[in-house]
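> Quick one: sequence plus predicted model below, questions after.
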Amino acid sequence: MSDATSLKRKAAEAAFAELEEGMNIGIGTGSTAEAFVRVLSEHVAAGFAITGVATSERTEALCRELGVSTKTLDELPILDVTVDGADEVDHDLRLIKGGGGALLREKIVAFSSARMIVIADSSKKVQTLGAFPLPIEVNGFGLTSTFMAIRRLTETLGLEGEIVLRKSGDKPFITDGGHLILDASFGRIPDPEALSAALATIPGIVEHGLFLNLASMAILAGPDGIEMLNA
């Protein structure tokens, strides 16, 4: 097991310790969330009863493979907790998510949950968000117009950097919802709340990867152990 894999598993195990039997759990997407599914499946096999709601088709398939019971969010519209990874997390539990392309469903599921627990290795903790490119999920219709609107708006906020269409091989990456993703490399986002509010004014944007006021706890695994951040 690599060091990175080991840290993800340790964070996943610490998150499992926060759960209670019988909970309805949102299950995130990405490599750290997959580590959580594997830890969860071991306990489910030993008799621990939960029901999950997957945030992506990829996570749904893994849950099915490992025997973790799932339902749709329409079947379980109110969740006890969501456990998910993050691409960046700051000291105020503000997040950048969406590196795996599931940010829309991840945000819907997190919003439907009483709590959101973020699991990550300690390298994901930052002083200021933005070194990881911000994913912006957009409608394919009017893509160029939406791109130009994002460029103009972010420049008024003093944000510069490349904005590129995410690709899967030679073709555009398509989300589970049938949308496209623009990745914005701002470098630093000093005021995530202002950027979030501004992006919400552009009609072609479906959702963005700034997760604000959603996480209640972050579990960060590092070489020196587990660090807990609480809202």
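Cool, the structure landed.
> C-alpha only now, for contacts and for neighbours.
Noted.
> what's the neighbour count on Ser31?
16 (other C-alpha atoms under 10 Å).
> do you know how far it is from Ile150?
29 Å (C-alpha to C-alpha, to the nearest Å).
> Could you do Ala221 as well?
35 Å.
> Same drill for these two, tell me which one is more crowded.
A count of neighbours by other C-alpha under 10 Å puts Ala221 above the other of Ala221 and Ile150, at 25 against 21.
> wait, isn't that one in contact with Ala120?
Yes. At 6.4 Å, Ala221 and Ala120 qualify as touching, with contact defined as C-alpha atoms under 8 Å.
> then this one, side by side with the first:
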Amino acid sequence: MLHKINLENILFLDIETVPETASFNELSEEKKILWEDKTQYQRKEEYTPEEFYDRAGIWAEFGKIVCISVGFFNYKNEERSFRITTFSGEEKQLFKDFSELLEGHFFQPYHLLCAHNGKEFDFPFIARRMLIHELPLPFKLNLFGKKPWEVPHLDTLELWKFGDYKHFTSLKLLTNILGIPSPKDDISGSDVCTVFYEEKDPQRIIAYCEKDVVAIAQIILKFRQEKLLEEAEVISV
């Protein structure tokens, strides 16, 4: 089935998230209590709510997106390229720009969004944050009333599971075992908060995010048993 999909109809994406504020103390008193309640089972007695706050970026209610990187294949005159770009900056505006791309270029029924663990993280995170900002959901993210087979999403983690719902494989591990160059050659997800709030280096985060997008595309190529992308084929636009 995967071989029947036109690669040009897939938009590959990855997001990077951070806590909504630089520190726990910047939250309102009500939000501090809500954070404590939300994380009580994850923290147990090992961490205080404040000590656990650096992980707030994994929850859409307490985090925010700092960038969305996307990539897509282009075939012209029998030459292949993979074009990649990133939406960053103020969260509400990056959502508007991302929605414009979806609604203008990836809105047809045959278009698909693809991410690693996207169905559990990227896609719902984007949708929740857009609703928080009172923005309309693009058709590709509006899943209300859709049947499972109508959801226009591909997930490389789900494909690798082969129906085993207990199995989790990180992007770093999957690229390693498939012989794909690792995208984690600078920072990891746990470093993004520090790089954003302390180092104030969004370009470093963008570079990290874009490498993940390329890695996701490489995994799909590997699943299809096609030649991996070469560095010269990846073009920033």
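Looks like it came in fine. Predicted model only: the values in this text are computed from it and were never measured.
> TM-score for this pair?
Overlay of the two chains. TM-score (TM-score structural alignment, normalised by the length of the first structure): 0.23; 97 aligned residues with a C-alpha RMSD of 6.3 Å.
> on that earlier part again, hey, what's in contact with both of Ala221 and Ala120 of the first structure?
Contact criterion C-alpha atoms under 8 Å, 6 or more residues apart in numbering; residues shared by Ala221 of the first structure and Ala120: Leu7, Lys8, Ala11.
> now the residue lying closest to Asn230 of the first structure once chain neighbours are set aside: how far from Val206 of the first structure?
Nearest non-adjacent residue to Asn230 of the first structure, counting by C-alpha to C-alpha, 6 or more residues apart in numbering: Met217, 4.5 Å away. Distance of Met217 of the first structure to Val206 of the first structure, given as C-alpha to C-alpha: 26 Å.
> What is the three-state secondary structure of Ile65 of the second structure?
Three-state assignment for Ile65 of the second structure (DSSP: H, G, I helix; E, B strand; the rest coil): strand.
> can you count the residues close to it?
By other C-alpha under 10 Å, the residues close to Ile65 of the second structure number 25.
> Who are the contact partners of it?
Listed by C-alpha under 8 Å, 6+ apart, the contact partners of Ile65 of the second structure are Ile15, Glu16, Thr17, Val18, Glu91, Ile126.
> Tell me, how many residues neighbour the fifth one?
Put plainly, it is Glu91 of the second structure. 17.
> from memory it sits against Ile68, does it?
No. Judged on C-alpha under 8 Å, Glu91 of the second structure makes no contact with Ile68 at a distance of 9.8 Å.
> For the second structure, just list every one of the helices.
In the second structure, the segments counted as helices under DSSP state H are 29-38, 40-43, 49-52, 91-105, 122-132, 156-161, 171-177, 192-197, 202-223.
> Tell me where the first structure has helices.
According to DSSP H, the helices that the first structure contains are 3-16, 31-45, 57-66, 103-111, 143-156, 192-199.
> Please produce TSV containing these, extended by distance to Ala184 of the first structure.
Formatted as TSV, the helices of the first structure follow (distance: least, C-alpha to C-alpha, whole Å):
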stretch	distance to Ala184 of the first structure
helix 3-16	26
helix 31-45	22
helix 57-66	24
helix 103-111	14
helix 143-156	9
helix 192-199	12
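> Right, I'll leave it there.
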